[in-house]
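Visitor: mind looking at a prediction? Sequence and model below.
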Amino acid sequence: MPAPPQLIDSEKMVRLLVELHTLEARTDGSGLPLDSTRALFRQEQKKIYWQFEVTDSTFMQSYRYYATHNQDLDGIYSTVVDSLAQREARRKPADAPPEHR
């Protein structure tokens, strides 16, 4: 599969995915009914796309491209997971007890 003409570069894709996954966690934890949660997510998702100056179509084409190139998507998500973990660590107070798994 050739790269789409407006491929989102991997660094920007990481930042975009971090924001989208953070949004997903916030909306899922909102306690709203499922249909309201989905509507809120879609509304806020559009704002994120606007902030990153991409369209939903450009995002989907880029995501599909990276997904068909497994190493690319693996690398992107490795960075996304690290970024989300760092955000979570910064949110926890220093004296919070460690989580048990």
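Guide: Noted; the coordinates are in hand. Just so it is clear, the model here is predicted, and its values are computed rather than measured. Numbering: from 1, shown residues only.

Visitor: contacts and neighbour counts: CA atoms only from here.
Guide: Noted.

Visitor: would you mind finding the longest helix in this protein?
Guide: helix 70-91 (DSSP state H).

Visitor: tell me which residues of it are tucked away?
Guide: 73, 76-77, 79-80, 84 (16 or more other Cα atoms under 10 Å).

Visitor: can I get these in JSON lines including distance to Arg38?
Guide: Shown next, in JSON lines, are these (distance: Cα to Cα, whole Å):
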{"residue": "Leu73", "distance to Arg38": "25"}
{"residue": "Ile76", "distance to Arg38": "25"}
{"residue": "Tyr77", "distance to Arg38": "23"}
{"residue": "Thr79", "distance to Arg38": "26"}
{"residue": "Val80", "distance to Arg38": "22"}
{"residue": "Leu84", "distance to Arg38": "22"}
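
Visitor: here's the one I want to compare it with:
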Amino acid sequence: MVEVLIEVHVLEAKVKKLYLSRDSSKVVYNHYEKMLFDDLGISQEQYTESLAFYVDQIDQMQGIYDQVVDSLLDRQKSGNVNSGNIN
């Protein structure tokens, strides 16, 4: 789940940097999210179910997000924030 959330947040940031209208951003995001999930070998349903599970397990979710934030900060420091192929 940590790696999935890292990549989802990177994708969200990339789409935001495109400065598209809300509707266009949603279309672009959904397209790349599907590609991301395919690359990670998960479905939208699995992602949604996992999020729903961890929302009810707040301590576990906090631990996951601690790892997500640490990893994103490490990527930022090393200049390796971008992954995937959107822009």
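Guide: Right, received. Where do you want to start? What you are looking at is a predicted structure, and each value in this text was computed from that prediction instead of being measured.

Visitor: about what we covered before: where does the longest helix of the first structure end up in the second structure?
Guide: Using TM-score structural alignment, helix 70-91 of the first structure corresponds to residues 58-79 of the second structure.

Visitor: where along the second structure do the helices fall?
Guide: 2-16, 22-40, 44-55, 58-78.

Visitor: for the longest helix of the first structure, which helices and strands make contact with it?
Guide: helix 10-28, helix 56-68 (3 or more Cα pairs under 8 Å, 6 or more residues apart in numbering; DSSP states H and E).

Visitor: centre of the chain versus that helix, how much separation?
Guide: 9 Å (Cα atoms, centre = their mean, to the nearest Å).

Visitor: hmm, who's touching it?
Guide: Contacts with helix 70-91 of the first structure, where a contact means Cα atoms under 8 Å, 6 or more residues apart in numbering, come from 10-11, 13-15, 17-18, 22, 66-67.
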